[in-house]
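Student: compute the structure for the input listed below.
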Amino acid sequence: MPRARRRATRSASTRGRARWAYTRINTAVALLEHLASLDLTLPEATQLEIERWLAAGPSTRYEVRDFLVWTARHGHSDDLLVPHRGKAEPEGIDEETHWDLLQQCLHDEDLPLDVRAAGSLLLLFGQHLTHIITLTTGHPPQPLATLLTRLVDQQPRQGWSGNTPSTWLFPGTRPGTHRSASSLARALTGHGIPIRASRVTALVQLAEEMPPAVLAPLLGLHVITALQWRRRAATDWTAYLQARQRGLGDR
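Tutor: Next comes the predicted model:
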């Protein structure tokens, strides 16, 4: 909760952050209920009992780690160890498909303008949809300025939207609000733009071309996150070269 409060002072809370907090709180409650069913209190819990509980349930149980670190630090339990939950490496799309989609977003007049604009931001800069929907008319970067300017000029001007000043690039259905990430996600996927894979490929390609110290402030990433993408890019490039060498050797 202190961590969530600190984040809330820096920026508005999001659904993802709320879910993050709920998951950890509910996991801590589930562990305490499990111990109570065994007539055990938290100070009586052993490392073996914690490991059995972790192994018997879903991987979300590993989110109890923060809680047990806190209880040990404040003397409410022994020093019980919970490893970090492993994360699968996110998959991207192949480079040819990535650039085909980007060209489609930039030039295909048959696509809705909002899909073209959001898709270009996703495919070029690897931005989260939660960031894209908060962009304003003061943000358009080159080479997207022309496309985004058209998006602003073609926003509907009837009803409340015609009488309500708004600087959102992607305005919502309620006055003064931006569009929801879920609505934009449905529009993108409905036109064949895979969100997660597109973002992964864009970030890997950017990380290949610039150092983390440049990439982080450019995209609003933490420098450690930018460093992780740099390492991912190096790994992917090495794997590509090895595959090419094997292919040439088979000829």
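
Student: can we go C-alpha only for contacts and neighbour counts from here?
Tutor: Will do.

Student: next, count neighbours for Gln242.
Tutor: 12 (other CA atoms under 10 Å).

Student: now it: how far from Asp236?
Tutor: With distances taken as CA to CA, to the nearest Å, Gln242 is found 10 Å from Asp236.

Student: and if you look at Gln142?
Tutor: Counting by CA to CA, the gap from Gln142 to Asp236 is 28 Å.

Student: let's compare: structure for the following, please.
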Amino acid sequence: MDELPPSRNQRYIRQLLVHTGILEERHEDLERIPGWLEHELADEPAAHANLARPFLHWFLLRRARQRAAIRRHPASVDRDLRRRVSVALDFLAWTDERGLALADLAQEHIDDWIAGATSQRRYLIRYFLKWTTSRRLTRELTVPSIPRQEPQNLLDEDNRWPLLQRCLTDEALPTDVRAAGAITLLFGPSTERLCHLTPEHLKLGDKDTHLVLGRHPVLLPPRLAELLRRLVEQPQLRPQLSRVHAGPRWLFPGMVPGKPISTHGMTQKLNRHGIPVRTARNAALAGLAADLPSPILADVTGMHRHTALRWVAYARRDWAEYLAARAEDDAEKREKGIAGHDGASQFRRSAAEGTSKA
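Tutor: Model prediction:
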């Protein structure tokens, strides 16, 4: 099966065989990469193929398997690995066009490669050059760090809270969309973490319900808690095949047997129902980072502590300035008799009302 051309049908059939115990479980995102590479190398020069194979097998895949073995929330790494190999193949074609051998590469050539980029994709050549340097195929070369970007788009607070209220109250929306949208708008978890939630992540008490996204559980508004209870209790709509080894029961199951919905599928589903995932997540994290110290933000959301530090630094600077500017603008409107309201105050007031009503 691995020798077949990569396709959705091939992946589905293989997982079906794994689910029913005919084939052994494996980290499919990683193990399907070698088959993809062989199809990519079909039209590549032999010299490029002889570099790409060990680069993938002995460098990229080896490290990825080590990380996958210890990660609590496995990431879909296949796209990242494919990009790094594709960039390496593009770079080898670029050196051929200029008549450059790997041993002759100098820092000025790497600078030219980066300078000719129309996106940040070419910075990924750092992984290939790290491997070639370790194999003494190239001299020590430096690839500059990818320029750090601040969050570009955040959902406006005046839109964020009504959208959250819609998730909590609109019975016309599917239950899974309402639950996933509300979690995203409130806590901003990564889509990967959201898709891998199971009933075990819910801590049900007599009065309160908590959700575990990071090291410590977070208290849920009663209405969201009820949504998640319904999600746990509702029957699976898709046919369920028996499996030899019991696996997790996902809150958001996917079309592939035994697997949660993919991150791409979740993003598309929420976007179709008017919930912009990226901007909603950015707004939730900015709001949390404005109120929480970075260690608590990391513990509650499950993000890395360095990422939490960057979010807090961003929120204390840009988000606070944004809210202050909005308040000043609305104050001017009120003075002039123009209808308006303070977005930040409205959000806090609505949050308190919505929680008590829920």
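
Student: the more surrounded of Gln142 and Asp236 of the first structure?
Tutor: Using other CA under 10 Å, the more surrounded residue of Gln142 of the first structure and Asp236 is Asp236, with 14 against 9.

Student: map that one onto the second structure.
Tutor: Aligned counterpart of Asp236 of the first structure in the second structure: Asp318 (TM-score structural alignment).

Student: for Gln127 of the first structure, same thing?
Tutor: The equivalent of Gln127 of the first structure in the second structure is Pro189 (alignment by TM-score structural alignment).

Student: against Arg316 of the second structure, how distant is its match?
Tutor: In this structure, Pro189 of the second structure and Arg316 of the second structure are 20 Å apart, going by CA to CA.

Student: how is Pro143 of the first structure assigned, secondary-structure-wise?
Tutor: Following DSSP: H, G, I helix; E, B strand; the rest coil, we place Pro143 of the first structure in the coil state.

Student: neighbours of it, how many?
Tutor: Taking other CA under 10 Å as the neighbour definition, Pro143 of the first structure ends up with a count of 11.

Student: and the alignment partner in the first structure of Asp96 of the second structure, what element?
Tutor: Matched to the first structure by TM-score structural alignment, Asp96 of the second structure sits across from Ala36. For Ala36 of the first structure, the enclosing helix or strand under DSSP states H and E is helix 15-37.

Student: in the first structure, which residue is most central in space?
Tutor: Most central in the first structure under CA atoms, centre = their mean is His128, positioned 5.5 Å from the mean C-alpha point.

Student: mind listing what that one touches?
Tutor: Residues counted as contacts of His128 of the first structure (CA atoms under 8 Å, 6 or more residues apart in numbering) are 122, 199.

Student: switch to 10 Å and redo it
Tutor: Under the criterion of CA atoms under 10 Å, 6 or more residues apart in numbering, the neighbours of His128 of the first structure are 121-122, 181, 195-196, 199.

Student: one more: Ala187 of the first structure?
Tutor: Contacts were defined as CA under 10 Å, 6+ apart; by that measure Ala187 of the first structure touches 112, 114-115, 118-119, 181, 193.

Student: what number of residues are in the vicinity of the match of Asp96 of the second structure?
Tutor: Other residues near Ala36 of the first structure number 12, with proximity taken as other CA under 10 Å.

Student: against Pro34 of the second structure, how distant is Ala81 of the second structure?
Tutor: I think there's a mix-up here, since residue 81 of the second structure is Leu and not Ala. When distances are taken as CA to CA, Leu81 of the second structure and Pro34 of the second structure turn out to be 10 Å apart.

Student: now do Arg136 of the second structure
Tutor: When CA to CA is applied, the distance between Arg136 of the second structure and Pro34 of the second structure equals 24 Å.

Student: more neighbours: those two, which one.
Tutor: The residue with the greater number of neighbours, taking Arg136 of the second structure and Pro34 and applying other CA under 10 Å, is Pro34; the counts read 17 against 12.

Student: could you say which helix or strand holds the more buried one?
Tutor: In this assignment (DSSP H and E), Pro34 of the second structure forms part of helix 33-40.

Student: counterpart of that helix in the first structure, which residues?
Tutor: On the basis of TM-score structural alignment, helix 33-40 of the second structure is assigned to no residues in the first structure.

Student: buried sites along that helix?
Tutor: Of the residues in helix 33-40 of the second structure, those buried by neighbour count under the rule 16 or more other CA atoms under 10 Å are 33-34, 36-38.

Student: and for stretch 170-183 of the first structure?
Tutor: Buried residues in stretch 170-183 of the first structure, counted by 16+ other CA under 10 Å: 170-171, 178-181.

Student: again, but for stretch 161-174 of the second structure
Tutor: Along stretch 161-174 of the second structure, these residues count as buried under the neighbour rule (16+ other CA under 10 Å): 161, 163-168.

Student: so that stretch corresponds to what in the first structure?
Tutor: With the alignment judged by TM-score structural alignment, the segment of the first structure matched to stretch 161-174 of the second structure spans residues 99-112.

Student: picking up where we left off before, quick check: the farthest pair among the buried residues of stretch 170-183 of the first structure?
Tutor: Distances among these were taken as CA to CA; the most separated pair is Pro171 and Ala181, at 11.3 Å.

Student: overlap in contacts of the two?
Tutor: Any residue near both Pro171 of the first structure and Ala181 by CA under 10 Å, 6+ apart counts here, and that gives 133-134.

Student: got the buried residues for stretch 101-111 of the second structure?
Tutor: Buried-residue list, stretch 101-111 of the second structure, by 16+ other CA under 10 Å: 102, 105, 110.

Student: ok, now which ones touch the first one?
Tutor: Under the criterion of CA under 10 Å, 6+ apart, the contact partners of Leu102 of the second structure comprise 92, 95-96, 129, 132-133, 136-139.

Student: how does it look with 8 Å?
Tutor: Per CA under 8 Å, 6+ apart, neighbours of Leu102 of the second structure: 95, 137-138.

Student: residue ranges of the helices in the stretch 51-200 of the second structure, please?
Tutor: Secondary structure of the stretch 51-200 of the second structure (DSSP state H, counting those that start in this stretch): helices at 61-70, 78-97, 107-115, 125-134, 157-169, 175-187, 191-195.

Student: just name the most buried of those helices.
Tutor: Among the helices of the stretch 51-200 of the second structure, helix 175-187 has the highest mean neighbour count (mean count of other CA atoms under 10 Å), at a mean of 23.

Student: what mean distance separates it from the matching residues in the first structure?
Tutor: For helix 175-187 of the second structure, the mean distance from the matching residues in the first structure following superposition reads 0.7 Å, by mean CA distance after the TM-score superposition for the first structure.

Student: now the match of Asp96 of the second structure: how far from Val29 of the first structure?
Tutor: Here the criterion is CA to CA. By it, Ala36 of the first structure lies 10 Å from Val29 of the first structure.
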